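Q: Predicted model follows, preceded by the sequence.
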Amino acid sequence: MYRYEIINEEGRAEGIELLSLMYGALWESTLNRLSHDCDGWLLTLFLEGRRYYIYRLLPS
């Protein structure tokens, strides 16, 4: 299973709830469909004038 991290512009970790806000209850299924071999930066979300960087860590 993949693990996701959200980092804000200041480099601080944010809660995973942000993904539920943007994508709803199926956020994990949505992100799992993007670039299956990608480990690291996946996408950037823009919300209320702020940037949030989404990282995916592949299982080792």
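A: Perfect, thanks for sending it.

Q: can we go C-alpha only for contacts and neighbour counts from here?
A: Fine.

Q: Could you find the closest non-adjacent residue to L45?
A: Y52 (5.1 Å; C-alpha to C-alpha, 6 or more residues apart in numbering).

Q: To which secondary structure element is the one you found assigned?
A: strand 50-57 (DSSP states H and E).

Q: Show me what that strand is packed against.
A: strand 3-8, strand 40-47 (3 or more C-alpha pairs under 8 Å, 6 or more residues apart in numbering; DSSP states H and E).

Q: Second structure for comparison follows:
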Amino acid sequence: MELGQFLRARRTQTRPEQVGLTVGTGLRRTPGLRREELATLAGISIDYYVRLERGKETR
């Protein structure tokens, strides 16, 4: 769970413009990067990132 908490904390503290993404006109439900944006930037699948954040990935 510690890894998931760390990932969520860093994701919410990072704004899209800080990593070179353009900010759309739509409202964000949570501050910071969306999971999809972070996964794309990291070069991993969204599903894998979600498993990491939820603590489901053991490898």
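A: Looks like it arrived, so ask away. The model shown is predicted, which means the values in this text are computed figures rather than measured ones.

Q: How alike are these chains, TM-score-wise?
A: The pair, once superposed, lands on a TM-score of 0.28 when counted by TM-score structural alignment, normalised by the length of the second structure; 32 aligned residues with a C-alpha RMSD of 3.8 Å.

Q: And the strand holding Y52 of the first structure, what's buried?
A: Buried residues in strand 50-57 of the first structure, counting neighbours by 16 or more other C-alpha atoms under 10 Å, are found at 52-57.

Q: Looking at those residues, which two lie furthest apart in space?
A: Y52 and L57 (16.2 Å; C-alpha to C-alpha).

Q: Make TSV from the helices and strands packed on strand 50-57 of the first structure and add mean neighbour count and distance to E28 of the first structure to it.
A: Supplementary listing: those in TSV, determined by neighbours: other C-alpha atoms under 10 Å; distance: least, C-alpha to C-alpha, whole Å:
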stretch	mean neighbour count	distance to E28 of the first structure
strand 3-8	17	9
strand 40-47	13	13
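
Q: Redo those as JSON lines? Include distance to L21 of the first structure.
A: As requested, those are arranged in JSON lines below (distance: least, C-alpha to C-alpha, whole Å):
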{"stretch": "strand 3-8", "distance to L21 of the first structure": "13"}
{"stretch": "strand 40-47", "distance to L21 of the first structure": "10"}
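
Q: nearest to L18 of the first structure, of the ones you listed?
A: Nearest of those (C-alpha to C-alpha): strand 3-8, 8.2 Å.

Q: Please pull up the helix or strand immediately following that closest one.
A: strand 13-14.
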